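In: Got a predicted structure plus its sequence, pasted below:
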Amino acid sequence: MSTTTGISRERLEQALQHSTFAQLLGAELLDFAPGKVSLQVRSRPDLCQHHGYMHGAVVGFMVDSGCAWAAASMVGDVVTSEYKLNLLAPALGERLICRSEVLKAGQRQAVCRADVFAVKDGAEKLIATGLATIARV
C-alpha cells in the first residue's frame, strides 16, 4: 500500500460533508495524521438507547469510520472489509472520542485498530475497542 498517496485532511473533511450518515450522527474529525485519525460524536437523546447510553451502533460507526479514515490517510480511497467490536462499558458521557491507527498496511489491505472513549465531566473512560480490515478500492 505504500505506493499510493493517502488522502489529505481537506479531502476527508469534504467526504464527511457528503456523507449523509456521518452528518446524521454529527461526526467530527478531531486529529488527522498519516495512519492516525481521531473523531468524535456528541451525545444526543436520539443517539441513545433505552437506558440512556449512546447506542452501540454509534460506537460501531466510530470504529468502522475511524479505521477506514486512518487507512485512507495513508493509501487513498478505501472500504471496510470487516471489523470486530468489543463493547467494554456503557457509552455514557457528553461525547465519544475514537482514536484509530493503522497497524499494518499491505498491497491490498490494511489492518487497523480503534479505541472509543466516553468523555464525562472531562474524564475519559475506555468503552470499546475494535479491529478492522480495510481494503483499497
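Out: Received the coordinates, thanks.
In: From here on, just use CA atoms for contacts and neighbour counts.
Out: Will do.
In: My understanding was that residue 34 contacts residue 69; is that so?
Out: No - under the criterion of C-alpha atoms under 8 Å, residue 34 makes no contact with residue 69, lying 9.8 Å away.
In: More neighbours: which of those two?
Out: residue 69 (34 against 19; other C-alpha atoms under 10 Å).
In: Now do the contacts for that one.
Out: 12, 37 (C-alpha atoms under 8 Å, 6 or more residues apart in numbering).
In: what do you get for residue 79?
Out: With C-alpha under 8 Å, 6+ apart, residue 79 has these contacts: 68, 134, 135, 136, 137.
In: hang on, the second one is in a strand, isn't it?
Out: Yes - following the definition DSSP: H, G, I helix; E, B strand; the rest coil, residue 134 is counted among the residues of a strand.
In: Show the contacting residues for it.
Out: 67, 68, 71, 78, 79, 80, 81, 82, 109, 110, 111, 112.
In: Contacts only, for the third one.
Out: Neighbour list for residue 71: 6, 35, 78, 101, 102, 105, 110, 112, 134 [criterion: C-alpha under 8 Å, 6+ apart].
In: ok, structure two:
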Amino acid sequence: MPELDLEMACKVLESQPFSRLLQARITAFGDGKAVLEIGIREELHQQNGFLHGGVLAYAADNALTFAAGTALGSAVLTSGFTIQYVRPATGRSLVARAEVVHGGRRQAVVRCDLFTVKEDGAEALCAVAQGTVLSAQPS
C-alpha cells in the first residue's frame, strides 16, 4: 500500500474529475484529520448568490472520507452522512475541516465543520456534517 501522506492525498483528489471541476484542494491530511478547500466562484452559486448547498455537501463528503482514510487506509467509502446548513455561504473560499471522532478496524465516525472565509480572512461557520466511512479493504 502506498504511504498515506499529504502528497498522496493530493494525487487521489486530483484523480477525481468532479474534484478537478470544482478546483478543490487538500491542504492538510494526517492524524485523523483532513482539510479541503474550494475557492468560491460565481459558477458555484445558486440563484440567490450563495454557494450552492451541493458544493458544501461535496466538500463535507470528501473531507469526511479523507479524514477517515488516515485511520482506515486508502480504500474507504462513505456509508452515509448528514449535513446541517447553519447559514448561507458567502465569501472568497470554503474550508471543510474533518476529524475522526471514533475509529474502529472497519469503520470511522467523522465530523466536519465547514467555514467560509471572508475577504478579510475572518471565518464563518456555514454547515456541520457527520458521517460514517467504511473500509473497502477485503476482509
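Out: Looks like it came in fine. What you see is a predicted model, and the numbers here were worked out from it, not measured in a lab.
In: Now the TM-score, please.
Out: Aligned and superposed, the two chains score 0.93 in TM-score terms (TM-score structural alignment, normalised by the length of structure 1); 134 aligned residues with a C-alpha RMSD of 1.5 Å.
In: Would you mind giving the secondary structure of the residue sitting nearest the centre point of structure 1?
Out: The residue lying closest to the centre of structure 1 (C-alpha atoms, centre = their mean) is residue 66, at 2.1 Å. At residue 66 of structure 1, secondary structure determined by three-state DSSP is helix.
In: which residue lines up with it in structure 2?
Out: Aligning on TM-score structural alignment places residue 66 of structure 1 opposite residue 63 in structure 2.
In: Distance check, that match against residue 47 of structure 2.
Out: 26 Å (C-alpha to C-alpha, to the nearest Å).
In: cool, and residue 73 of structure 2?
Out: Taking C-alpha to C-alpha, one finds residue 73 of structure 2 at 39 Å from residue 47 of structure 2.
In: List the contacts of residue 56 of structure 2.
Out: Counted by C-alpha under 8 Å, 6+ apart, residue 56 of structure 2 has contacts 114, 127.
In: re earlier: most neighbours among the contacts of residue 79 of structure 1, please name it.
Out: In terms of neighbour count, residue 68 stands highest of those at 31 neighbours, by other C-alpha under 10 Å.
In: That one reaches residue 81, doesn't it?
Out: No - between residue 68 of structure 1 and residue 81 there is no contact under C-alpha under 8 Å: 9.6 Å.
In: Distance check, the aligned residue in structure 2 for residue 24 of structure 1 against residue 133 of structure 2.
Out: Alignment note (TM-score structural alignment): residue 24 of structure 1 maps to residue 21 of structure 2. The spacing between residue 21 of structure 2 and residue 133 of structure 2, counted by C-alpha to C-alpha, is 24 Å.
In: if we can go back for a sec, in terms of helices and strands, where is the nearest residue to the residue nearest to the centre of structure 1 once chain neighbours are set aside?
Out: Nearest residue to residue 66 of structure 1, sequence neighbours excluded (C-alpha to C-alpha, 6 or more residues apart in numbering): residue 100, at 5.4 Å. Per DSSP states H and E, residue 100 of structure 1 falls inside strand 95-105.
In: If you count neighbours, what's buried in that strand?
Out: 95, 96, 97, 98, 99, 100, 101, 102, 105 (16 or more other C-alpha atoms under 10 Å).
In: Over to stretch 69-77 of structure 1?
Out: 69, 70, 71, 72, 73, 74, 75, 76, 77.
In: Strands of structure 2, start to end?
Out: Assigned by DSSP state E, structure 2 shows strands spanning 25-30, 33-39, 76-85, 93-103, 107-117, 123-135.
In: can these go into JSON lines with extra columns for distance to residue 52 of structure 2?
Out: JSON lines is the format used below for those (distance: least, C-alpha to C-alpha, whole Å):
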{"stretch": "strand 25-30", "distance to residue 52 of structure 2": "18"}
{"stretch": "strand 33-39", "distance to residue 52 of structure 2": "12"}
{"stretch": "strand 76-85", "distance to residue 52 of structure 2": "11"}
{"stretch": "strand 93-103", "distance to residue 52 of structure 2": "11"}
{"stretch": "strand 107-117", "distance to residue 52 of structure 2": "12"}
{"stretch": "strand 123-135", "distance to residue 52 of structure 2": "12"}
